[in-house]
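[1] quick check, what structure comes out for this input:
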Amino acid sequence: MKIRAALVLMSAVLLSACGLNSVPTAEENAKARWADVQAAYQRRADLVPNLVATVKGAAQSEGEILTEVTQARASASSVQLSGDDLTDPAKVEQFQAAQSRLGGSLSRLLVTVEKYPELRSQGRFADLQEQLEGTENRINIAIRDYNTAVQEYNTTIRTFPSAIGAKVFYGAEPMTPFQAEAGSDVAPTVDFGN
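    Below you'll find the predicted structure:
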């Protein structure tokens, strides 16, 4: 009887040390951080129609850029990535590319606004511009938090003793971190000549 109790106690200790709880905890944390990234992008997507409507009223001649922003927003909103897709680098890259196109379109819009100061003087547009800037900051923070959670998860499933539980019980695969697009380390050129 004492041997059986000792075996049960020993089994419990061994199972608790093999990542039985730490693997799903780390995975759920990474998925929650991904949801934060999606929420930040959704906030941006929700602001864009208001920004576009405000700017259209004041700058009808800039219809091409505004149309591009609207199309980029629609494209960015159409690419969805669930927590289960985070192990597929191609799907993460597709999501990043769509969001990057929207960011590029917004940059062109903001350059246009800089070019035409009378638009910046409108209080409503200034408010929306501040909200958009705050949203971009939220996106950056959410991406950073997601990448930290992915790093913790990937470390958990690759280190002993959690690696045992990760493979045996969960078949865990590493998640893909959010990465900057190639060339994003180069500052954009602003040209007011055109």
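
[2] going forward, measure contacts and count neighbours with C-alpha atoms only.
    OK.

[3] what segments of the protein are helices?
    For the chain, the helices defined by DSSP state H occupy 2-16, 22-58, 63-78, 89-115, 117-120, 123-158, 162-165.

[4] what sits up against the first one?
    With contacts defined as C-alpha atoms under 8 Å, 6 or more residues apart in numbering, helix 2-16 is touched by Gly165.

[5] buried stuff in it?
    Within helix 2-16, the residues that qualify as buried are Leu15, counting by 16 or more other C-alpha atoms under 10 Å.

[6] okay, the angle between that helix and helix 22-58?
    20 degrees (axes from the mean of the first three to the mean of the last three C-alpha atoms, to 10 degrees).

[7] report the distance from helix 2-16 to the chain centre.
    Centre-to-centre, helix 2-16 and its host chain are 43 Å apart (C-alpha atoms, centre = their mean, to the nearest Å).

[8] same deal with the fifth one?
    Offset of helix 117-120 from its chain centre (C-alpha atoms, centre = their mean): 31 Å.

[9] for that helix, name the packing helices and strands.
    Judged by 3 or more C-alpha pairs under 8 Å, 6 or more residues apart in numbering; DSSP states H and E, helix 117-120 is in contact with helix 89-115.

[10] can you point out the buried residues in the helix it packs on?
    For helix 89-115, burial by neighbour count (16+ other C-alpha under 10 Å) applies to 91-93, 95-103, 105-106, 108-109, 112-113.

[11] want to put them side by side, so please do this one too:
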Amino acid sequence: MTTVQIVSVIVLAILVFWGVGAYNRLVRLRNVIGNSFAQIDVQLKRRYDLIPNLVEVARKYAAHERETLEAVTAARNQAKAAADVARTRPAAAGAVTSLAVAEQTLAGAMGRLMAVVEAYPELKADQSLRELAEELTSTENKIGFARQLFNDATLDYNNAAQQFPTNLMASMFGFREAAMLQATTSDAERAPVRVQL
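    Modelled structure (predicted):
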């Protein structure tokens, strides 16, 4: 073998090892996204299970608020369906974006439900409702932490898939950009709390 052939074989071997390493890294990062979404999914399921109970307690006191209660139920079902789709493809930008939109709708409906709760002192004082609301708040906090983990994993994956020369492997093998899961609170809910004396 000539020196040129030896150098060519060595360069080819280095490229093959780099390509395998880059591909495996992208697969690992995509799998981390899936695992991170699974953590969100556990909390979303818990929230989806709590919402019907909350609606049922509210229905006892505010039966004439049927439209609000039905809107919460419909939004919950829509968000649950979007979560089911995102669960099968957590790195797919379209599925995660659809989930974020459905979660935004659910957050708005839940906000209207909580406004109804505020309007009925006997409902607000109900022990079951308070316990459900506390559990829902705890679940929302866990969703926030899980969302942060998911978004960190998504950022790592997107960075790896977009940086040269790994982006060559990503485009060759169809590694698409993953979407971040945005917070589901409205601008009004993000407003600073005002203290009145």
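
[12] overlay them and tell me the TM-score.
    TM-score for the superposed pair, counting by TM-score structural alignment, normalised by the length of structure 1: 0.78. Supporting figures: 184 aligned residues with a C-alpha RMSD of 3.0 Å.

[13] coming back round to it: mind checking the helices of structure 1 for the one nearest to Pro174 of structure 1?
    When those are compared by C-alpha to C-alpha, helix 123-158 sits nearest Pro174 of structure 1, at 5.3 Å.

[14] what's the closest one aligned against in structure 2?
    Aligned by TM-score structural alignment, helix 123-158 of structure 1 falls on residues 127-162 of structure 2.

[15] mean distance, that stretch to its aligned residues in structure 1?
    Once fitted to structure 1, stretch 127-162 of structure 2 is off its aligned match by 1.1 Å on average (mean C-alpha distance after the TM-score superposition for structure 1).

[16] how distant is that stretch from the center of its chain?
    7 Å.

[17] can you list the helices of structure 1 in a markdown table and add distance to Glu181 of structure 1?
    Listed next are the helices of structure 1 as a markdown table, based on distance: least, C-alpha to C-alpha, whole Å:
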| stretch | distance to Glu181 of structure 1 |
| --- | --- |
| helix 2-16 | 40 |
| helix 22-58 | 16 |
| helix 63-78 | 15 |
| helix 89-115 | 7 |
| helix 117-120 | 30 |
| helix 123-158 | 13 |
| helix 162-165 | 31 |
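
[18] of all these, which one is nearest Gly171 of structure 1?
    helix 162-165 (8.5 Å).

[19] quick one, what contacts the residue positioned nearest the centre of structure 1?
    Centroid check for structure 1 by C-alpha atoms, centre = their mean gives Val37 as the closest residue, at 3.5 Å. Residues near Val37 of structure 1 by C-alpha under 8 Å, 6+ apart: 139, 142-143, 146.

[20] of those, closest to Ala180 of structure 1?
    Nearest to Ala180 of structure 1 among the contacts of Val37 of structure 1, with distances taken as C-alpha to C-alpha, is Ile143, at 10.1 Å.

[21] what sits closest to the closest one if chain neighbours are left out?
    The shortest distance from Ile143 of structure 1 to any non-neighbouring residue, by C-alpha to C-alpha, 6 or more residues apart in numbering, is to Val37 (5.8 Å).

[22] the helices of structure 1: which one's closest to Pro188 of structure 1?
    Of the helices of structure 1, nearest to Pro188 of structure 1 by C-alpha to C-alpha is helix 89-115, at 9.0 Å.

[23] check which helices and strands that closest one sits against.
    Against helix 89-115 of structure 1 (3+ C-alpha pairs under 8 Å, 6+ apart) you get helix 63-78, helix 117-120.
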